[in-house]
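In: 3D, please:
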Amino acid sequence: MDFLPIKRALLSVTDKSGLKEFAEFLHSRQVEIVSTGGTMKFLKEAGLPVTAVESVTSFPEILNGRVKTLHPKIHGGILADKDNPEHMETLKKHEIAPFDLVCVNLYAFASALQKKLPVRNMVEEIDIGGPCLMRATAKNFHSMLVLPDPKYYLRAMEEIKNPDGVSLAFRKEMSAQTFKITSEYDAMISLYLEGVGV
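Out: All right, here's what the predicted structure looks like:
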C-alpha cells in the first residue's frame, strides 16, 4: 500500500526520550497503544490508556522478562501483508488484530559494556525481543511503519498527520535505518563475545 493509516501501535523502548509526547499524539488520533514492561508503566503514569501485551497474547511474561512479545498474536499482527487477502483472512481466522506501527529501541548494550560485568550478567543485557520486533516490522514496510529511534518521532508525526496515511517512501527509509541499527547492535555483541572469556 502506498499510504498507511496508523490505527494500532506497539511501543516498547529503552530510551524514553520524547515518548510521552509521541504517545500523547498517537492517543489524540485514536491510535490504540499496546505496550509492555517499563514502557507500559511509564505510559500509564503519564495518564495514557495502554493495552498490555499479555492481554493481547493471553500469556504472561516469563523467564524474567526474556519472553514477552515473541508470540503469534504479536508477530502475526506485524508480519501480515495488508495487500494480501489470504494474510488478512488468516488474521481474521485466528483473531489476530493487525498492527500499523512498531516503535522499539534496544537495550543499551554499549552502556552495559562500560560496567565490565561478568559474562552471565552481560548476556542479560542482550536484547532479543526488540530486534525481532524491529526486523519483522522493517521487513514488512509495505504494510508497517517501524520507528527505531526517538529522533524520528517528529517526522513520523508529520507523516501520520497526512489524511491518507504514512508514505511508503518514509516507511522504506525507516526500514533501512532499522536494519542498519540492528546489524550494528549484533556486530557490537559479536565483538564483545569474541574478546571475552567464558
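In: going forward, measure contacts and count neighbours with C-alpha atoms only.
Out: Will do.
In: how about residue 159: what's its closest non-neighbour residue?
Out: residue 166 (5.0 Å; CA to CA, 6 or more residues apart in numbering).
In: correct me, but residue 104 touches residue 132?
Out: No: taking contacts as CA atoms under 8 Å, residue 104 lies outside contact range of residue 132: 10.1 Å.
In: these two - which one has more neighbours?
Out: Using other CA atoms under 10 Å, the more surrounded residue of residue 104 and residue 132 is residue 104, with 23 against 15.
In: alongside the first, I'd like the structure of this one:
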Amino acid sequence: MSKIKRVLISVSDKKGLVEFAQGLKTHGAHILSTGGTAKALRDAGVEVTDVSEHTGFPEIMDGRVKTLHPKVHGGILARRDLESHMAQMAENGIDPIDMVVVNLYPFEQTIAKPDVAFEEAVENIDIGGPAMVRSAAKNHTHVAVVVDPADYAAITEEMKKNDGALSQETMRALAAKAFDHTAWYDGRIASYMSQKVSSRVKFPDRMIIQLEKTQSLRYGENPHQDAALYKLTD
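Out: Model prediction:
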C-alpha cells in the first residue's frame, strides 16, 4: 500500500475535480496545482499551493513552462526504496509527490473544429502534462497517476478503505491506463502533423493505426467468444 500525502493536480477537464480534491483533503493530502486548476479549487474553498511557489520558479512563456522543473519531476521519479534517491531529494530540497492527476490539453477536440488554424492546433499540444503522466506511470510503484475523471470515485473509495493509501495493483492499472492515454494523444498529434506536411511519404516505413470502439457485440465468430466493433479514427 502507498499512502498519498502530496498530490499534483493539473487538468483541462475539471469534471468532478472539486469533489475529488475534497476527498484527498480528508486524508490530509497536500495539493499542488497550476493556473486554472488552482483557481477552480480555490474558488471552491480547497486549499492549494501553486506549483510556482513549490518550485520557486514562475510560470513562463505564456504557460508553456509550468511544471518542467526538477522539484516536480524529481519528486515524481524518485524511488523511495533507494537511499541514494532519497538523499539526493534531501540535498536538493525536493519533496516527494505521491499522486499526479493530469488530463491533457484538448488537442483532439481542437482539430475537430471546422477551419481550425494550424497555429491553434499546435498551441494545444501538451508538453508538461504528458511528461508528468509518463514520469508518474514509470514510477508507479511509488506514485499513482490519474488521467481519467471516471476513476475519481473508485480511487476515493479505495483510499477511504485503506486510510488514504492505494494498492500496488491499482497503481499498476492506473499506470497502464496512463501510457494508453499518452500513446493515443501522441498518435493523434502525429496523424494531424503528417497530414500538414507537403512532402508526406505515400507509403511510410511505419504507420500508426488508431481505432475507437463503437459498440459491444453479442458474440464473436462463435457464440462462446466475446467481441466488439471498432472503427478507424479520422
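In: give me the TM-score for these two chains.
Out: TM-score for the superposed chains, counting by TM-score structural alignment, normalised by the length of structure 1: 0.96, backed by 196 aligned residues with a CA RMSD of 1.1 Å.
In: hang on, the earlier thing: which residues does the alignment partner in structure 2 of the residue nearest to residue 159 of structure 1 contact?
Out: Aligned counterpart of residue 166 of structure 1 in structure 2: residue 166 (TM-score structural alignment). Shown in contact with residue 166 of structure 2 (CA atoms under 8 Å, 6 or more residues apart in numbering): 1, 2, 3, 4, 144, 155, 158, 159.
In: can you tell me the SS state at the last one?
Out: The reference is to residue 159 of structure 2. helix (DSSP: H, G, I helix; E, B strand; the rest coil).
In: mean per-residue distance, the lengthiest helix in structure 2 to structure 1?
Out: Ranked by number of residues, the top helix in structure 2 under DSSP state H is helix 168-195. Taken over the aligned residues, the distance from helix 168-195 of structure 2 to structure 1 averages 0.4 Å (mean CA distance after the TM-score superposition for structure 1).
In: now the most centrally placed residue in structure 2: how far from residue 152 of structure 2?
Out: Nearest to the geometric centre of structure 2 sits residue 102, at 3.4 Å (CA atoms, centre = their mean). Per CA to CA, to the nearest Å, residue 102 of structure 2 is found 12 Å from residue 152 of structure 2.
In: with residue 6 of structure 2 instead?
Out: Computed as CA to CA, the residue 6 of structure 2 to residue 152 of structure 2 distance reads 16 Å.
In: how about residue 51 of structure 2?
Out: Distance from residue 51 of structure 2 to residue 152 of structure 2, counting by CA to CA: 22 Å.
In: ok, the two, which is more surrounded?
Out: More crowded of residue 51 of structure 2 and residue 152, by other CA under 10 Å: residue 51, with 25 against 19.
In: the more buried one maps to what in structure 1?
Out: Looks like residue 51 of structure 2 aligns to residue 53 there (TM-score structural alignment).
In: that match touches residue 70, doesn't it?
Out: No: the pair residue 53 of structure 1 / residue 70 is not scored as a contact, 10.3 Å apart, by CA under 8 Å.
In: in helices, which of the contacts of residue 166 of structure 2 fall?
Out: In helices, defined here by DSSP H, the members of the contacts of residue 166 of structure 2 are 155, 158, 159.
In: now, among those residues, which is nearest to residue 63 of structure 2?
Out: Distance to residue 63 of structure 2 across these (CA to CA) is lowest for residue 155, with 29.3 Å.
In: just to revisit the earlier point, from the chain's centroid, how far away is the longest helix of structure 2?
Out: Offset of helix 168-195 of structure 2 from its chain centre (CA atoms, centre = their mean, to the nearest Å): 9 Å.
In: which residue numbers in structure 1 does the helix or strand following it align to?
Out: Per DSSP states H and E, the first helix or strand lying C-terminal to helix 168-195 of structure 2 is strand 211-217. Using TM-score structural alignment, strand 211-217 of structure 2 lines up with nothing in structure 1.
In: what's the angle between strand 211-217 of structure 2 and helix 168-195?
Out: On the basis of axes from the mean of the first three to the mean of the last three CA atoms, to 10 degrees, strand 211-217 of structure 2 is oriented at 120 degrees to helix 168-195.
In: what packs against the helix or strand following strand 211-217 of structure 2?
Out: Using DSSP H and E, the helix or strand that follows strand 211-217 of structure 2 in sequence is strand 227-232. Applying 3 or more CA pairs under 8 Å, 6 or more residues apart in numbering; DSSP states H and E, we find strand 227-232 of structure 2 packed against strand 211-217.
In: elements contacting the strand it packs on?
Out: If contacts are counted by 3+ CA pairs under 8 Å, 6+ apart, strand 211-217 of structure 2 sits against strand 227-232.
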